[in-house]
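Engineer: Sequence and predicted structure, then a few things I'm wondering about:
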Amino acid sequence: MAGDKSGVVGIMLIETAQRIDTLPEYLFAKLDKIVARKKEQGIDIINLGIGDPDQPTPEHIIEELYKEAKNPANHRYSSSIGILPYRQAVSQWYADRFGVRLDAKTQVASVIGSKEGIFHISWSFLNPGDVVLLCDIHYPVYRIGALMAGAVPYYMPVNERNNYLPDLGSIPADIAKKAKLLFVNYPNNPTGAIAGETFFHELIAFARDNNIIVCHDGAYSEIYFDDYRPPSFLQFPGAKEVGVEFSSVSKAYNMTGWRSGWIAGNAEVVEALTRLKSNIDTGQFQAIQYAAIAGLNTPPAYGQSLRNLYQERRDLVVDGLNRLGWKLEKPKAAFYLWAPVPTGYTALSFSEMVLDKAGVVVTPGTGYGQGGEGFFRISLTTPTNRILEAISRISRNIDKAVF
């Protein structure tokens, strides 16, 4: 350092903000590091952890991106709310799929993947000390976004006994009156649970009575099986008065890396998030938005072929685990299996044991909140032959006494 006669080079002290100091490492980032170390050791790892579709994006969507990427008009700044044709396509998709009517100009906005929008909605409405209602098993971003806004989570217990639906009537009155946001997600990640008409009617009434904004994550609405077909939160009377729904093209059209999603519903909530985003980003690349429109216009036969694939994998995993001693039912939606760990294990110790002995990654349930202790999650977004190999490895390499 110039002018330093001691010969000791000064070291700058870098201090992160308190909000960063309390921020946990994202679950899948941590898993990625563990898997990378195993691979460096020459170990073949089968990753049944993250829910990232292994199938390619349909060709007509890629062609649309290619065409629009060659248009110089799309190389300029977009807008945080999203181009109107994209918002109109989302609005039309809701009308066709759920019979929901939305004003594309005021009730729909683009987000850069629903994860981004879900994170920032807390910044739009929560002040330090405000209460946010979360299920005690939940997609981690609901909690992290709220904590970064300085809010205080109240965890609603969900479990197999209540079909992983929160008992809204059990929430203390003083907590309900303090709460500003409530996050729910059906079909559910990580449990695969579904919610019906009765629950959504109760949810809307509860939100109206307590002046709470409902944020429904509908990311898995197009992944369903057997005779089940998930509803949208927005299709129920009063929903657009009390809340919004987040979704995207990620899961339905194998476009997770494209980061194209939306918020839809209450116009005031949509406007507030868009106002925040206008100070943070300048929108998604317009060519990707046009490609997402092509995704939303994909013929129904494609969706059915994808569901058939996931249903085949679901059956293989459930049947395979049940042969080992589990007693799992086949979920009606989403591409996850939620299962209890064997006696004597925690969620983390079981996941570590399966990785060490079988070279298979399963996600510990505690990654999804305190209610996930004692469970693990398997994702069905790995090639079928690798899923079969994973079940075979678990069967061969883990002492049957465990099960």
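Structural biologist: Looks like it came in fine.

Engineer: When you work out contacts or count neighbours from here on, use the C-alpha atoms and nothing else.
Structural biologist: Will do.

Engineer: Show me which parts of stretch 89-99 are buried, residue by residue.
Structural biologist: Of the residues in stretch 89-99, A89, V90, S91, Q92, W93, Y94, F98 count as buried by neighbour count, 16 or more other CA atoms under 10 Å.

Engineer: next, the one to line up against it:
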Amino acid sequence: MEEFHRIKRLPPYVFAEVNALKAAARAAGEDIIDFGMGNPDLPPPQHVIDKLAETLADPRAHRYSTSRGIPGLRKAVAAYYDRRFGVDIDPESETIATIGSKEGLANLAQAITSPGDIILAPNPSYPIHAFGFIIAGAAIRSMPAGPDLDFMSALERAVRHSVPKPLAVIVNFPSNPTAETTDLAFYEELVAYCRREGIWIISDLAYAEVYFDGPPPPSVLQVPGAKEIAVEFTSLSKTYSMPGWRIGFCSGNRKLIAALARVKSYVDYGAFTPIQVAATAALNGPQDCIDEMRRRYRERRDVLIDGLAAAGWEVPRPPATMFAWAPLPPAYADLGSLEFSKLLLREAKVAVAPGVGFGEYGDNHVRLAVVENLQRTRQAVRNIKAFLRHDQGSGDSLGAVG
């Protein structure tokens, strides 16, 4: 029997291979320290949990919700954009609640994509950035991305050589997986170029509040005129340690918001109302929990990066996000990220995400998420240090892969 058309366009999920090995190791009783998935281990703010519990007691809260998001939540998103970015968002027409950024991106792709449309996406990038549009029938033109590459030059080159002209470009700063950041001057140049060329901008700002060094990350919507061509996705997953709650937002251009709302009205009834009420409390309530989140991740980042450096593995210190984008140690560069990840799991009992899972241009890196506490992070560093010393000392690093 033939495979379904859309499924054929999706490669095997690279992370599944490492996850299967991780599960098998744990089933065998091994203690695996997991830096693989960006799955926050910190608890949500207590006042948010309390609001959820309170709302659950209301029988009316268990009815169907609304796919656009309850009015109070959309107003809270608008208030967030005003105080954080100085951006005016109309809660009725310029923002919509999503069941996490992932769902929003996938449904926006369904709403605006025709078969054969060209979408420009950074590579490496978070998989849904490309595959949401691939599922919708688009063709992806990858733009190699990273701290040493000029995004605007890559964009202009891609537009020049694309037929038909690209429908949209996706940007993600702070970046998952590379942790790269940008400034408002970049967005000003991007908006001016895309307005001139008639290209939509789709920005993923999920890590807006997870930053350590330098000024707070800006929003593309801060640029005058950006709302004519741009939408932006934000999320409560990382900011308030609420990943399993699946609540996010899309804000900006009215036409794109309306298109997303139209599709969502057919495919879902929105997030569970008590979750939306609690999310409203998160956005409107005390924000000291965000400072604590940053402090924890910064501390873990420094223990991890300093420890790996002492072990002989030089990894750039990420200025933002909860990820370190680590080049493969030189002795293992020929393995590729998947085989190195499997080797690290087997020999050091540490799980990481292979960079190739974020695109072929990520195959010389792995991504480490600082989602283990300090004690376990230090243990992971010790395990990696022992592995590197033993494996390189024995001279059989390549043969150990099997």
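Structural biologist: Arrived safely. Predicted, not measured: the structure shown is a model, and the values here were computed from it.

Engineer: Closest to P342 of structure 1 out of the buried residues of stretch 89-99 of structure 1?
Structural biologist: Nearest to P342 of structure 1, judged by CA to CA, of the buried residues of stretch 89-99 of structure 1 is F98 at 40.3 Å.

Engineer: what residues are up against the closest one?
Structural biologist: Going by CA atoms under 8 Å, 6 or more residues apart in numbering, F98 of structure 1 touches P231, S232, Q235.

Engineer: before we move on, back to that, from the buried residues of stretch 89-99 of structure 1, which single one is nearest T198 of structure 1?
Structural biologist: Checking the buried residues of stretch 89-99 of structure 1 one by one against T198 of structure 1 (CA to CA), the nearest turns out to be F98, at 17.0 Å.

Engineer: can you pull out the helices in structure 1?
Structural biologist: Applying DSSP state H to structure 1 gives helices spanning 18-21, 27-40, 59-69, 84-98, 114-125, 140-148, 173-178, 197-210, 239-242, 267-278, 286-296, 300-323, 347-358, 384-397.

Engineer: ok, back up a step: rebuild the buried residues of stretch 89-99 of structure 1 as a markdown table, extending it with distance to Q284 of structure 1.
Structural biologist: Shown next, in a markdown table, are the buried residues of stretch 89-99 of structure 1 (distance: CA to CA, whole Å):
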| residue | distance to Q284 of structure 1 |
| --- | --- |
| A89 | 15 |
| V90 | 15 |
| S91 | 18 |
| Q92 | 20 |
| W93 | 19 |
| Y94 | 21 |
| F98 | 26 |
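
Engineer: And the residue mapped onto D363 of structure 2 from structure 1, how far from T256 of structure 1?
Structural biologist: Aligned by TM-score structural alignment, D363 of structure 2 pairs with E373 of structure 1. Counting by CA to CA, to the nearest Å, the separation of E373 of structure 1 from T256 of structure 1 is 28 Å.

Engineer: do Y66 of structure 1 as well
Structural biologist: 18 Å.

Engineer: The alignment partner in structure 2 of I263 of structure 1: how many residues sit nearby?
Structural biologist: When structure 2 is aligned by TM-score structural alignment, the residue opposite I263 of structure 1 is C250. Close neighbours of C250 of structure 2, defined as other CA atoms under 10 Å, add up to 28.

Engineer: C250 of structure 2 and T234 touch, don't they?
Structural biologist: Yes: judged on CA atoms under 8 Å, C250 of structure 2 makes contact with T234 at a distance of 6.5 Å.

Engineer: Between these two, which contacts overlap?
Structural biologist: By the contact definition CA under 8 Å, 6+ apart, C250 of structure 2 and T234 are jointly contacted by S101.

Engineer: Need the helices of structure 1 in TSV (columns: distance to V158 of structure 1).
Structural biologist: Output for the helices of structure 1, formatted as TSV (distance: least, CA to CA, whole Å):
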stretch	distance to V158 of structure 1
helix 18-21	28
helix 27-40	21
helix 59-69	38
helix 84-98	27
helix 114-125	21
helix 140-148	15
helix 173-178	17
helix 197-210	13
helix 239-242	22
helix 267-278	27
helix 286-296	33
helix 300-323	22
helix 347-358	17
helix 384-397	28
